[in-house]
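Asks: I would like to see how this sequence folds:
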Amino acid sequence: MKMIATTIVLLLSLIAAANGFSQEYSYTEASDLTLVGKLMPDTPNPYHRVDTVRFKGFTPGENAQVRMSSGIAVAFRTDSKSIVIQTDFAVRNIRPNTTAFATCGYDLYIRKDGKWLWAAAGAQDAQKGSVLRLIGAMDGSMHECLLYLPIYSEESSIRIGTEKGAVIEPIGNPFRHRIAVLGSSYTHGISISRAGMTYPAQLSRSTGLQMLSLGCSGNCKLQDYFAAVLAEADVDAIIVDGFSNPSPDQMRQRLFPFIERIREGHPETPIIFQSTIYRENRNFMTDKDSYEAEKMATADSLMAIALRKYDNIHYIRPDATDRNHETSQDGIHPGDHGYTLWAESIRKPLLRILRKYGIR
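Replies: I've put the predicted structure just below:
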């Protein structure tokens, strides 16, 4: 038995070496580097998106979701040949329609020729103290990295491991401005395969503008307390995916008070509303088709009034469906390709609107 155990250890060591993973690492807390995509910079836990002690009114589910790190990334540079990650999870989630790489894993991009190129993704084992071996066998030159954090988990500590003797240090924020993106499960990133594939993250990489995601799956319904967060946030513009979750009655009751609450903190800041997308589960189910049609019509009619009633309000239409209607993951949420289509469909309209306000 002792010989078998020794052989297993030797084989594991050879596999690790073949993948470029050293056995000796120094660890750096991710929050000691540069956090990007974070709406509220002063939360007691650096990986929370909202300070739930300061901001009240959230339901228990919403309270948990705004403590999740969706949309937050870590920017740094390192010459380490390999990178590992060790996480202390307060809550570690996996959903049936979203991979572990997205819900509780990490997604690494490295800048090459001025663009962010995907490098690696993975999810840490649930066992406490386990280490995620993210990437190895790099060439040892200095690389600028962008590491996306889990979209549907809460972390109390994230430690990035680099080989002993290697450099790891923060870089400046690679994105410009601060643009809040409040929204539903679509903004949260449900059904993506890895954390960097949310449409706000894709928009940041394609435009160079910093999107600050506050997606709350199933729970973004034009509530006053979400508007209160936006009213106090330090942002240059606000994008709202606000018509995907609420019922038509909730839209009629809440839309104008929602706008007016944000205006208390941002009298002139552009607010760009998005219509909801076409959900593929309505293709053959008549009840869902009629309900979704009513939601879309209600949002359109209310926004026609809002555009006349308020200054600096805009309305755009995302599209996450290809001509074959093959982009849906579960009938409600798009997969990666659908979210790419979403980001691309609103990129030019967003840029045109933002330029009017000097946001480039």
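
Asks: hey, let's count contacts and neighbours off CA atoms from now on
Replies: Noted.

Asks: For the residue lying closest to residue 118 once chain neighbours are set aside, what is the enclosing helix or strand?
Replies: Nearest residue to residue 118 in three dimensions, chain neighbours excluded: residue 109, at 4.4 Å (Cα to Cα, 6 or more residues apart in numbering). Residue 109 is part of strand 105-112, with elements assigned from DSSP states H and E.

Asks: Return the set of buried residues in that strand.
Replies: 105, 106, 107, 108, 109, 110 (16 or more other Cα atoms under 10 Å).

Asks: Surely the second one touches residue 121?
Replies: I take that to be residue 106. Yes - using Cα atoms under 8 Å, residue 106 is in contact with residue 121, at 5.5 Å.

Asks: shared neighbours, the two?
Replies: Jointly contacting residue 106 and residue 121 under the rule Cα atoms under 8 Å, 6 or more residues apart in numbering are residue 194.

Asks: Give the other helices and strands that the strand holding residue 109 contacts.
Replies: Strand 105-112 is packed against strand 115-123, strand 143-148, with contacts defined by 3 or more Cα pairs under 8 Å, 6 or more residues apart in numbering; DSSP states H and E.

Asks: Can you give the distance of the shortest one from its chain's centre?
Replies: Same thing as strand 143-148. 15 Å (Cα atoms, centre = their mean, to the nearest Å).

Asks: Counting by contacts, list what that strand packs against.
Replies: Checking 3+ Cα pairs under 8 Å, 6+ apart, strand 143-148 ends up next to strand 73-78, strand 105-112.

Asks: Also this sequence, please, to line up against the first:
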Amino acid sequence: MKIRWFIFVAVLPWFIVPVEAQEKVADSIGNLDPEMATGRTVEDGVAWYDVAEQNIEGRILPDQERARWFDRFPASANGSVTSNVWNLSRHSAGMMVRFKTDATAIHTHYKLLNKNLAMPHMPATGVSGVDFYARDGEGNWRWVQVTRPTSQEVKTKVIDSLAPGMRQYAAYLPLYNGIESLKIGVSPDSKFEQLSRREKPILFYGTSITHGACASRPGMVHTAILGRRFDQPVVNLGFSGNGKMHAEVGEFLVQVDAAVYVIDCLPNMNAAMVTERCVPLVKQL
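Replies: Just a heads-up that it's a prediction; the model follows:
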């Protein structure tokens, strides 16, 4: 008998049943022969790894066709969900790249979908930044650095002079902008391998609060914080101003084998909408 947990939250805090995390590290030919590493190019003394060839967390239904690799919804959502939801789904909110390296310096090179890098009420670091965390020797996540975009193409050294040693990293992608391409760079003689997890994700469907407004960095949206706390993959389907319990969105939720559904749409809804849509969405799931 298959059991699902449904958790519907009107206000903070969120009550989530954690699932024991088991991490699986993917094999990497590059560990044996760096020149054979997938997506690896060397330029100006930096080995670049194209994360479009890696396993990206927070990207649902990866086997379905996409208009852009980093879209949150597959291409079939265009014309099914509302135009507002579709346009907002082009943002990379909640997506995260996990990797392992012994590099003492980390670089990133990425191109953004939109030229608007910031908003009047939200800085470019949160709207368009890539936010890096690393595990310390005790397994706790520690903030490393965030990029500070000034143009649609960002190519920068994120951090230098790290203490030697192999570490796990997480790079959270922009909350209110989309990603066209993204590479992580390390020294050519450094080890680098992607990390992937097979656990069922915690799936959030909600409003601008879930989407990430107005976090100063992508790693500080509450979905990311809870993902680190429970050591679980997270899917962020927050749609700013448009989290309204749409059945059309539900059609994509039901295709995800989630550990938990967190439906937090009330800030975008009135009483009539709740009466009309809440129970049907529960039954749909």
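
Asks: Select, from the buried residues of strand 105-112 of structure 1, the two members most distant in space.
Replies: Farthest pair in the buried residues of strand 105-112 of structure 1 (Cα to Cα) is 105 and 110. Separation: 16.9 Å.

Asks: List the neighbours of the strand holding residue 109 of structure 1 that are in contact with it.
Replies: Contact with strand 105-112 of structure 1 is made by 101, 116-124, 143-150, 194-196, as judged by Cα under 8 Å, 6+ apart.

Asks: can you give me the strands for the stretch 101-250 of structure 2?
Replies: Taking DSSP state E, counting those that start in this stretch, the strands of the stretch 101-250 of structure 2 run over residues 106-112, 131-135, 141-146, 153-159, 167-172, 179-186, 192-197, 202-206, 234-238.

Asks: now, of those, which is deepest in the fold?
Replies: strand 234-238 (a mean of 29; mean count of other Cα atoms under 10 Å).

Asks: how about that strand, aligned to which bit of structure 1?
Replies: Mapped onto structure 1 using TM-score structural alignment, strand 234-238 of structure 2 spans residues 211-215.

Asks: now swap in stretch 80-89 of structure 2 and tell me
Replies: The aligned range for stretch 80-89 of structure 2 in structure 1 is 57-66, by TM-score structural alignment.

Asks: Could you list the residues in contact with that stretch?
Replies: By Cα under 8 Å, 6+ apart, the residues outside stretch 57-66 of structure 1 that reach it are 48, 49, 50, 52, 152, 214, 216, 217, 219, 225.

Asks: Reformat these into TSV and put distance to residue 59 of structure 1 next to each item.
Replies: Output for those, formatted as TSV (distance: Cα to Cα, whole Å):
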residue	distance to residue 59 of structure 1
48	16
49	16
50	14
52	11
152	17
214	15
216	11
217	13
219	9
225	10
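
Asks: so which of those comes closest to residue 94 of structure 1?
Replies: Using Cα to Cα, residue 152 comes nearest to residue 94 of structure 1 of the contacts of stretch 57-66 of structure 1, at 7.6 Å.

Asks: Wait, the closest one touches residue 100, no?
Replies: No - look at residue 152 of structure 1 against residue 100 with Cα under 8 Å: they stay out of range, at 9.2 Å.

Asks: which residues do these two both contact?
Replies: 93, 94.

Asks: Quick check on these two: which one has the bigger neighbour count.
Replies: Neighbour count, other Cα atoms under 10 Å: between residue 152 of structure 1 and residue 100, residue 152 has more, with 30 against 25.

Asks: Wasn't residue 301 of structure 1 part of a strand?
Replies: No - the assignment for residue 301 of structure 1 is helix, going by DSSP: H, G, I helix; E, B strand; the rest coil, so no strand is present there.

Asks: Could you tell me how many residues sit around it?
Replies: Neighbours of residue 301 of structure 1 under the rule other Cα under 10 Å: 11.

Asks: Give me the distance between the counterpart of residue 272 of structure 2 in structure 1 and residue 297 of structure 1.
Replies: Residue correspondence to structure 1 (TM-score structural alignment): residue 272 of structure 2 is matched to residue 249. Per Cα to Cα, to the nearest Å, residue 249 of structure 1 is found 12 Å from residue 297 of structure 1.

Asks: The two: who's more crowded?
Replies: residue 297 (14 against 10).

Asks: Just tell me what that one corresponds to in structure 2.
Replies: Using TM-score structural alignment, residue 297 of structure 1 pairs with nothing in structure 2.

Asks: Check which helices and strands the helix or strand harbouring residue 297 of structure 1 sits against.
Replies: Using DSSP H and E, residue 297 of structure 1 sits in helix 286-309. Where contact means 3+ Cα pairs under 8 Å, 6+ apart, helix 286-309 of structure 1 is packed against helix 248-265, strand 313-316.

Asks: got the angle between the first one and helix 286-309?
Replies: Which is helix 248-265 of structure 1. Inter-element angle recorded for helix 248-265 of structure 1 and helix 286-309: 30 degrees (by axes from the mean of the first three to the mean of the last three Cα atoms, to 10 degrees).

Asks: First-to-last residue distance for stretch 241-251 of structure 1?
Replies: With Cα to Cα as the measure, stretch 241-251 of structure 1 spans 12 Å from end to end.

Asks: Same question for stretch 229-240 of structure 1.
Replies: End residues of stretch 229-240 of structure 1 are separated by 13 Å (Cα to Cα).

Asks: whereabouts in structure 2 does it align?
Replies: Counting by TM-score structural alignment, stretch 229-240 of structure 1 corresponds to 252-263 in structure 2.

Asks: buried sites along the matching stretch?
Replies: 252, 253, 257, 258, 259, 260, 261, 262, 263.

Asks: so can I have JSON lines of those showing distance to residue 227 of structure 2 and secondary structure?
Replies: As requested, the buried residues of stretch 252-263 of structure 2 are exported to JSON lines (distance: Cα to Cα, whole Å; DSSP: H, G, I helix; E, B strand; the rest coil):
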{"residue": "252", "distance to residue 227 of structure 2": "21", "secondary structure": "helix"}
{"residue": "253", "distance to residue 227 of structure 2": "18", "secondary structure": "helix"}
{"residue": "257", "distance to residue 227 of structure 2": "17", "secondary structure": "coil"}
{"residue": "258", "distance to residue 227 of structure 2": "13", "secondary structure": "coil"}
{"residue": "259", "distance to residue 227 of structure 2": "12", "secondary structure": "coil"}
{"residue": "260", "distance to residue 227 of structure 2": "12", "secondary structure": "strand"}
{"residue": "261", "distance to residue 227 of structure 2": "13", "secondary structure": "strand"}
{"residue": "262", "distance to residue 227 of structure 2": "13", "secondary structure": "strand"}
{"residue": "263", "distance to residue 227 of structure 2": "16", "secondary structure": "strand"}
